[in-house]
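Visitor: Sequence plus predicted model, see below.
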Amino acid sequence: MALPSRAPDGGRISARAADIAITLAVTALVIVWTLVAMRYASESPSRTLIGWALIAVGCGALYFRRRHPVAVAVVTLAVSVVYYPLSTHDGPLMITFALALYTASAEGRFTAAVALGVITLLAVGFGEVRQTAGNRQIDDTSLFMLAGWLISMVAIGRVQRTRIAYLHEVEQRALAAEREQQARARQSATEERLRIARELHDVIGHSISLINVQSAATLHKLGKKPEPAAALATAEEALKAVKATSKDALRELRATLGVLRQADEAAPTAPASGLDRLGELVERARSAGIDVRTRTEGTPRPLPPPLDLAAYRIVQESLTNVTRHAGAHSALVTIAFTDEDVRVRIDDDGRGSADEQALGSGIRGMTERAKAFGGELTAQNTVDGFRVSARLPFTTTGGTQG
């Protein structure tokens, strides 16, 4: 797990190119050094030929040092063991073993690198001990220097391995943090899209449903061909109701779309929807032919704007379903205040589950609103019709419910 080399322009150098470069550099150093040493010592042509062959094997093996670190270390050690007793030039072929030892340690083969280093020192020490005083190849100082050199190569390789592992961990953590940030951004965008879609569904769906019902009722009355005066009065009443409903729809639509405004645009000045506007909802539902009554239980108290809006939307969507699907004649909206929560209940005398599939999307949206505040919502048939009941706790703020 070696770090990739970088070119001056910031591009990466492939591992193969790096291995070739290092192999050529070490080979050039060993050849030049050996050629210089040959000027001061001579040997038989056969020994020279064998020496150059060993140099070629030892230097060439370095090309495979990262793919087979332990094998290359063993090969370079074996070549050095044969080369130095045989050759009289004493070239720097030992560099190949030192580099292979470093690579083995850096590639995570620390135990093997230590074992090869210890075997090398023991073999050199044992060989020198067996020599007579005048025939020793390495004195004590050189032996200690060799030991320090090999230990340093292993230690530096270990440090490099640790550094690479640390940098890899840092890189993985950075990538994980980036992925998490992107996931959170996607989740936030999805939640915002769903929130806006839910708001648009509640605003447009409620108002269009009322306009549709009012228009259908008026057309039904006019279809009976009443007196001109009565027909005019019916049409005028329907148009006034449609005008009021569409005006409220436009107001709420502007407020909802205000979240998409540019930073330098003014915020909507119209008051946010809440339970204080419940009377308007009731009047619009009544204009569609539904006898809607309201009841308050407990002591009313100011609600946080997000919670107030959620309660309002639940009532609005419930009355929309009553008007559009239930075929009801009357409905009762109950707002109950306790110390811990506000409870909203809408009862109607309609057919309830007969249009359960059509009601599904609206009920799902209301349920999501309640859950966003840590509450709950149920929708079920009753003996007399259908009931929607929601509990919205005060302890959980619904910052996402705009």
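Guide: In hand now; what should we look at? Numbering: from 1, shown residues only.

Visitor: CA only for contacts and neighbour counts going forward, please
Guide: Noted.

Visitor: which SS class is the closest residue to Gly374 other than its chain neighbours?
Guide: Of all residues not flanking Gly374 in the chain, Thr396 sits nearest, at 6.2 Å (C-alpha to C-alpha, 6 or more residues apart in numbering). For Thr396, the assignment made with DSSP: H, G, I helix; E, B strand; the rest coil gives coil.

Visitor: Thr396 and Gly117, how far apart?
Guide: Computed with C-alpha to C-alpha, to the nearest Å, the distance linking Thr396 and Gly117 is 66 Å.

Visitor: Who has more neighbours out of those two?
Guide: In this view Thr396 and Gly117 are compared by other C-alpha atoms under 10 Å, and Gly117 has more residues nearby, 23 against 13.

Visitor: Which positions within the helix or strand that contains the more buried one qualify as buried?
Guide: Remark: Gly117 resides in helix 110-130, with elements defined by DSSP states H and E. Within helix 110-130, the residues that count as buried by 16 or more other C-alpha atoms under 10 Å are 110, 112-114, 116-117, 120-121, 124, 128.

Visitor: residues making contact with it?
Guide: 70, 73-74, 77, 101-102, 104-105, 136-138, 143, 146-147, 150-151, 154, 158 (C-alpha atoms under 8 Å, 6 or more residues apart in numbering).

Visitor: okay, pairing it with this:
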Amino acid sequence: MRNRSPWHRLARSALPLAVAVAVVQTLGSHAVERVQVTAERLGRLPLDWRGYVLLLIGPLAIAVCRRFPVPALLATLAATWAYLLLDFPYGPVFVSPVVMLFWVVVSGHRLAAWLSGGTTFLFFVVYSTWLIPEPQGWFHHTAVAAFLLLTLTVAEFSRARRGRQVERERVEAEEARRQASEERLSMAQELHDVLAHNISLIHVQASTALHLIDDHPEQARTALATIKQASKDVLTEMRGVLSVLRDGAPRSPTAGMDRLDDLVQHSGLRVAVTIDGEVRPLPAGVNRAGYRIVQESLTNITRHAPGSRVALRVTYGPRELAILVEDDGTGAAKAVPGLGGGNGIPGMRERAAALGGALTAGPRPEGGFRVAATLPLPAEETK
């Protein structure tokens, strides 16, 4: 739902405000009429139809201030001045000008509001000096100026404060959109890694099964069993990744380094695993990135050098996690055509770089291929 600006919300409540101001001005002016009319020194006259019409012009202007802010302000001030020049009683008639000056400032028409405020001050100086029975001095003029200045200053402060709030809400909304975009990119990368690994494995094992089904049915049976497990794994991981699209949906365990044994077992490759250092819990980002880097490396070997011997070394250092995946390039089977190169290595580099780490990938001098990654870790707590 789109956020509403403060002056938009004020505009929506303009009609009730206009009714309230109309009641205050008419009833309030009627209440003070007898006292002021009997005081001859004030020189005020009883309210007639003209006075009540002028008292209602300000509230009517408030009712239409959303569409016509500056004309509404000018109409309110003109009605107020006319009311005073006709010698009607003082009192709540000044409510409408105050409301309209405040409104025009917060709605963005600041220059018009300040010019109108200055003109109003000049009117009161002339009016209270030459047009009433008891002329007022500079103390009265200073009080009027202070009141107008206070009204405009409070309006400016309110406008600035609400402007900062609107900007803060805009920044927060932009940040939420950015985070949602990053989450979608992360999900797309997760899906890429899950599908690339398991579909490549299924493709390779299916080719092997077709090749061996007549002459070596037992070996073909093993390949088909691997296909069954790989298809189950890909469905499970896809459910885990896609579950974030449903609020409250249960999630499967996140892929992490603690699942390397399952990954190696179902890779269809001969992998020698070496773990150096003290195995310990990893930050979620490093844990997931390390797993995906190993998974993508095994996927590439399955694509391009199936049957090769693979050495996987994981080193838990004090400040970094090091991953080394090497194959000897002497695969017992030919690479399966049609799987393509994809974005595996660039994707791995992006994962490592996003965490402040690094990844290198390239042929080994003695043959085969090597992927080496380092991912930073927080310092171990001293016991």
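Guide: Looks like it came in fine. Since the structure is predicted, the reported quantities are computational estimates derived from the model, not experimental observations.

Visitor: Now the TM-score, please.
Guide: The TM-score (TM-score structural alignment, normalised by the length of the second structure) is 0.66; 318 aligned residues with a C-alpha RMSD of 4.5 Å.

Visitor: on that earlier part again, average gap between the helix holding Gly117 of the first structure and the second structure?
Guide: On superposition with the second structure, the mean distance recorded for helix 110-130 of the first structure (mean C-alpha distance after the TM-score superposition for the first structure) is 2.3 Å.

Visitor: from the middle of its chain, how far away would that helix be?
Guide: Helix 110-130 of the first structure sits 51 Å away from the centroid of its parent chain (C-alpha atoms, centre = their mean, to the nearest Å).

Visitor: repeat for stretch 36-44 of the first structure
Guide: Using C-alpha atoms, centre = their mean, the offset of stretch 36-44 of the first structure from its chain centre is 66 Å.

Visitor: which of the residues in that stretch are buried?
Guide: Counting neighbours by 16+ other C-alpha under 10 Å, the buried set in stretch 36-44 of the first structure is 37-38.

Visitor: what does stretch 176-184 of the first structure give?
Guide: Neighbour counts using 16+ other C-alpha under 10 Å place no residue of stretch 176-184 of the first structure among the buried ones.

Visitor: So in the second structure, which helix runs the longest?
Guide: When the second structure is parsed with DSSP state H, its longest helix is helix 138-212.

Visitor: ok, then the element right after that helix?
Guide: Going down the chain from helix 138-212 of the second structure, the next helix or strand is helix 217-242, by DSSP H and E.

Visitor: same for that next one, what does it pack against?
Guide: helix 138-212 (3 or more C-alpha pairs under 8 Å, 6 or more residues apart in numbering; DSSP states H and E).

Visitor: Please compute how far the helix it packs on lies from its chain's middle.
Guide: Relative to its chain's centre, helix 138-212 of the second structure lies at 2 Å (C-alpha atoms, centre = their mean).

Visitor: ok, now stretch 82-95 of the second structure?
Guide: Going by C-alpha atoms, centre = their mean, where stretch 82-95 of the second structure is centred and where its chain is centred differ by 50 Å.

Visitor: quick revisit: tell me what angle the longest helix of the second structure forms with helix 110-130.
Guide: Relative orientation of helix 138-212 of the second structure and helix 110-130, computed by axes from the mean of the first three to the mean of the last three C-alpha atoms, to 10 degrees: 170 degrees.

Visitor: Can you spell out which helices and strands pack onto helix 138-212 of the second structure?
Guide: Under the contact criterion of 3+ C-alpha pairs under 8 Å, 6+ apart, helix 138-212 of the second structure touches helix 95-106, helix 110-130, helix 217-242, helix 284-304.

Visitor: that older thread, can you flag the buried ones in the contacts of helix 110-130 of the first structure?
Guide: Burial by neighbour count, judged by 16+ other C-alpha under 10 Å, picks out 70, 73-74, 77, 101-102, 104-105, 143, 146-147, 150-151, 154, 158 from those.

Visitor: From the residues you listed, pick the one nearest Tyr84 of the first structure.
Guide: Within these, the smallest distance to Tyr84 of the first structure is 10.9 Å, found for Leu77 (C-alpha to C-alpha).

Visitor: Can you name the residues that contact the closest one?
Guide: Per C-alpha under 8 Å, 6+ apart, neighbours of Leu77 of the first structure: 94, 97, 120.

Visitor: try 6 Å this time
Guide: Leu77 of the first structure is in contact with Phe97, counting by C-alpha atoms under 6 Å, 6 or more residues apart in numbering.

Visitor: and the counterpart of it in the second structure, what element?
Guide: Counting by TM-score structural alignment, Leu77 of the first structure lines up with Leu77 in the second structure. Per DSSP H and E, Leu77 of the second structure falls inside helix 69-85.
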